[in-house]
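**Student:** What follows is a protein structure lacking sequence information:
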């Protein structure tokens, strides 16, 4: 029973979408309505508000770490196994992907996954983050960096701890992260993927541009 409560609680923690919450606090548009329509730090950055993007990144990472930290802190008191702690991390990650508080419309889980990995082991999280950082810096594609880092995460876990049962949670998390990036994979292959820092027009701006072009077309037609 304690294990189930811990897993459900972790899912609820993960269901707090900081991209949506922070955007509302900053008076920004809902990140699910522009750009990639992904409620994550990279998409929030497309608004040009770096502070909002940074808070989103920290919040999403923090909730993954917090879920694991709480499970570890009360592990002995409530007789939680290491496997349950790993499942708690996975539950928080799944909560981010499909948050119950936001109609199950969640992000792709990069920051939350990193928070979970840091919670499980600092070196595991650090190694995965450095992998993401190197690829992102070299190619300027957040999605590509996330995909490569997610492939290396289970490898790093195996190097640190061997083939333990908890490795399965990391593998599932990596597989889900890749699945959530399936459109990005298609965009990368087609050369259409947005680079880090590129801005996307908001829906309102698109409408204004359309109205302006329509009006300009009418004037040109009259002159003609």
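**Tutor:** The structure has been received and is ready for your questions. Computed from a prediction, not measured in an experiment: that's the story for all the values here.
**Student:** rest of the way, CA atoms for contacts and neighbours
**Tutor:** Will do.
**Student:** OK, contacts around the most centrally placed residue in the chain?
**Tutor:** A centroid search over the chain (Cα atoms, centre = their mean) returns residue 109, at 2.9 Å, as the residue closest to the centre. Residues near residue 109 by Cα atoms under 8 Å, 6 or more residues apart in numbering: 40, 93, 96, 97, 177.
**Student:** Comparison target, given below:
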């Protein structure tokens, strides 16, 4: 592999991941289905949970799948390039980081975006499917128990790096760059939930399925 690819390859992978992550599926799906722009109601967050507030479960599912798919695609594309000998291994986790950053700071939404939960899940699925499964199960159990999507997202983000580290040499082989990127993604996801954390502490956060008081 040429020396310049060892330096420019990871940067290129980060940028490509960012561009893929910037695709705002919440907005795209809503427009295609004739729904309101998800940034104009509810939390204003262009993500699947807010799209669900439009009343269309199909649109929310399609948004969730699209947001997860772009995270998976960014990492899968980088991994394929690594197998071809075009990029160094570092490009794989950096592509995932780029995808999450793209979702949160979308080039197509004026560097604004969503909270990155679904995209982060797609990244984990491409990096290590069993890690994605463990994190998803943690999220689902917490949603069922607490009925707080935000709290489940935050705690799943907290557990993900620990799962990756604990699974080393038992279920998968971990490495330092991927560990650092998973930690960074978790920190980014938690940081995007600052307002939710404040509402949880104040006792004003909405529970899943709860009807708003008139």
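**Tutor:** Arrived safely, thanks for sending. Everything numeric in this text was worked out from a predicted model, so none of it was measured.
**Student:** Residue 139 of the second structure matches what in the first structure?
**Tutor:** Aligned counterpart of residue 139 of the second structure in the first structure: residue 132 (TM-score structural alignment).
**Student:** how about the helices in the second structure?
**Tutor:** Shown for the second structure, the helices assigned by DSSP state H span residues 3-21, 25-32, 48-52, 57-83, 91-104, 117-127, 129-146, 149-166, 176-192, 194-202.
**Student:** Please identify the most buried of those.
**Tutor:** The highest mean neighbour count among the helices of the second structure, using mean count of other Cα atoms under 10 Å, belongs to helix 91-104: a mean of 31.
**Student:** who does it touch, helix- and strand-wise?
**Tutor:** helix 3-21, helix 57-83, helix 117-127, helix 176-192 (3 or more Cα pairs under 8 Å, 6 or more residues apart in numbering; DSSP states H and E).
**Student:** which one of the ones you listed lies closest to residue 167 of the second structure?
**Tutor:** Closest of these to residue 167 of the second structure is helix 176-192, at 11.5 Å (criterion: Cα to Cα).
**Student:** so that closest one corresponds to what in the first structure?
**Tutor:** Counting by TM-score structural alignment, helix 176-192 of the second structure pairs with residues 164-180 of the first structure.
**Student:** if we can go back for a sec, pretty sure the match of residue 139 of the second structure is touching residue 145, no?
**Tutor:** Yes: using Cα atoms under 8 Å, residue 132 of the first structure is in contact with residue 145, at 4.7 Å.
**Student:** OK, contacts around residue 175 of the second structure?
**Tutor:** For residue 175 of the second structure, no contacting residues are found, by Cα under 8 Å, 6+ apart.
**Student:** distance of it from residue 16 of the second structure?
**Tutor:** When distance is defined by Cα to Cα, to the nearest Å, residue 175 of the second structure is 22 Å away from residue 16 of the second structure.
**Student:** In the first structure, what residue corresponds to residue 46 of the second structure?
**Tutor:** Counting by TM-score structural alignment, residue 46 of the second structure corresponds to residue 39 in the first structure.
**Student:** State the number of residues packed around that match.
**Tutor:** Using other Cα atoms under 10 Å, residue 39 of the first structure has 28 neighbouring residues.
**Student:** measure it to residue 87 of the first structure for me?
**Tutor:** With distances taken as Cα to Cα, residue 39 of the first structure is found 24 Å from residue 87 of the first structure.
**Student:** coming back round to it: and of the helices and strands packed on helix 91-104 of the second structure, who's closest to residue 108 of the second structure?
**Tutor:** Nearest of those to residue 108 of the second structure, taken as Cα to Cα: helix 3-21 at 9.2 Å.
**Student:** for the closest one, packing partners?
**Tutor:** helix 57-83, helix 91-104.
**Student:** Same list (those) but as CSV, adding distance to residue 156 of the second structure.
**Tutor:** Output for those, formatted as CSV (distance: least, Cα to Cα, whole Å):
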stretch, distance to residue 156 of the second structure
helix 57-83, 15
helix 91-104, 16
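**Student:** Nearest approach to residue 195 of the second structure belongs to which of the ones you listed?
**Tutor:** helix 91-104 (14.9 Å).
**Student:** That closest one maps to which residues in the first structure?
**Tutor:** Going by TM-score structural alignment: helix 91-104 of the second structure matches residues 84-97.
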